[in-house]
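Peer 1: Pasted the sequence and its predicted model underneath.
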Amino acid sequence: MSEAPKKRWYVVQAFSGFEGRVATSLREHIKLHNM
């Protein structure tokens, strides 16, 4: 049985009004790097 990869927590600071743009950017980065 293989072990699940360890998860890591990150803190992201976003300015008011830019939350959607930050979320989109993070999703694209995650998809690009197969995370």
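Peer 2: Received it, and whenever you're ready, just let me know what you need.
Peer 1: When you work out contacts or count neighbours from here on, use the C-alpha atoms and nothing else.
Peer 2: Will do.
Peer 1: Neighbours of residue 31, how many?
Peer 2: By other CA atoms under 10 Å, 10 other residues sit near residue 31.
Peer 1: no no, residue 23
Peer 2: Neighbours of residue 23 (other CA under 10 Å): 13.
Peer 1: ok, now which ones touch it?
Peer 2: The neighbourhood of residue 23, defined by CA atoms under 8 Å, 6 or more residues apart in numbering, contains no residues.
Peer 1: secondary structure class for it?
Peer 2: Here residue 23 is recorded as helix under DSSP: H, G, I helix; E, B strand; the rest coil.
Peer 1: How much space separates it from residue 17?
Peer 2: 12 Å (CA to CA, to the nearest Å).
Peer 1: now swap in residue 28 and tell me
Peer 2: On the measure of CA to CA, residue 28 and residue 17 end up 19 Å apart.
Peer 1: what about versus this one:
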Amino acid sequence: MDHLELQALASELAFGAIRNALSTQTQRFTTRQL
């Protein structure tokens, strides 16, 4: 594995974590609104 591959993997993981957090917050917000 070279440096670029590691960087791509790291950013993919970070993006997935952020997206998960956002969807969780959105679900909480929607539940609260109902």
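Peer 2: Sure, I can see it. In this text, all values refer to a predicted model and were calculated from it rather than measured experimentally.
Peer 1: rewinding a little: in terms of packing, which of residue 28 and residue 17 of structure 1 has more residues around it?
Peer 2: residue 28 (12 against 8).
Peer 1: quick one: contacts for the more buried one?
Peer 2: With CA under 8 Å, 6+ apart, residue 28 of structure 1 has no contacts at all.
Peer 1: What's it aligned with over in structure 2?
Peer 2: Aligned counterpart of residue 28 of structure 1 in structure 2: residue 28 (TM-score structural alignment).
Peer 1: Distance of that match relative to residue 15 of structure 2?
Peer 2: In terms of CA to CA, residue 28 of structure 2 sits 20 Å off from residue 15 of structure 2.
Peer 1: which SSE is the match of residue 28 of structure 1 in?
Peer 2: helix 3-33 (DSSP states H and E).
Peer 1: ok now that helix, how far from the chain's centre?
Peer 2: Relative to its parent chain, helix 3-33 of structure 2 has a centroid offset of 1 Å by CA atoms, centre = their mean, to the nearest Å.
Peer 1: tell me which residues in it are buried?
Peer 2: Buried residues in helix 3-33 of structure 2, defined by neighbour count with 16 or more other CA atoms under 10 Å: none.
Peer 1: What separation do you get for the match of residue 28 of structure 1 and residue 22 of structure 2?
Peer 2: Counting by CA to CA - residue 28 of structure 2 and residue 22 of structure 2 are separated by 10 Å.
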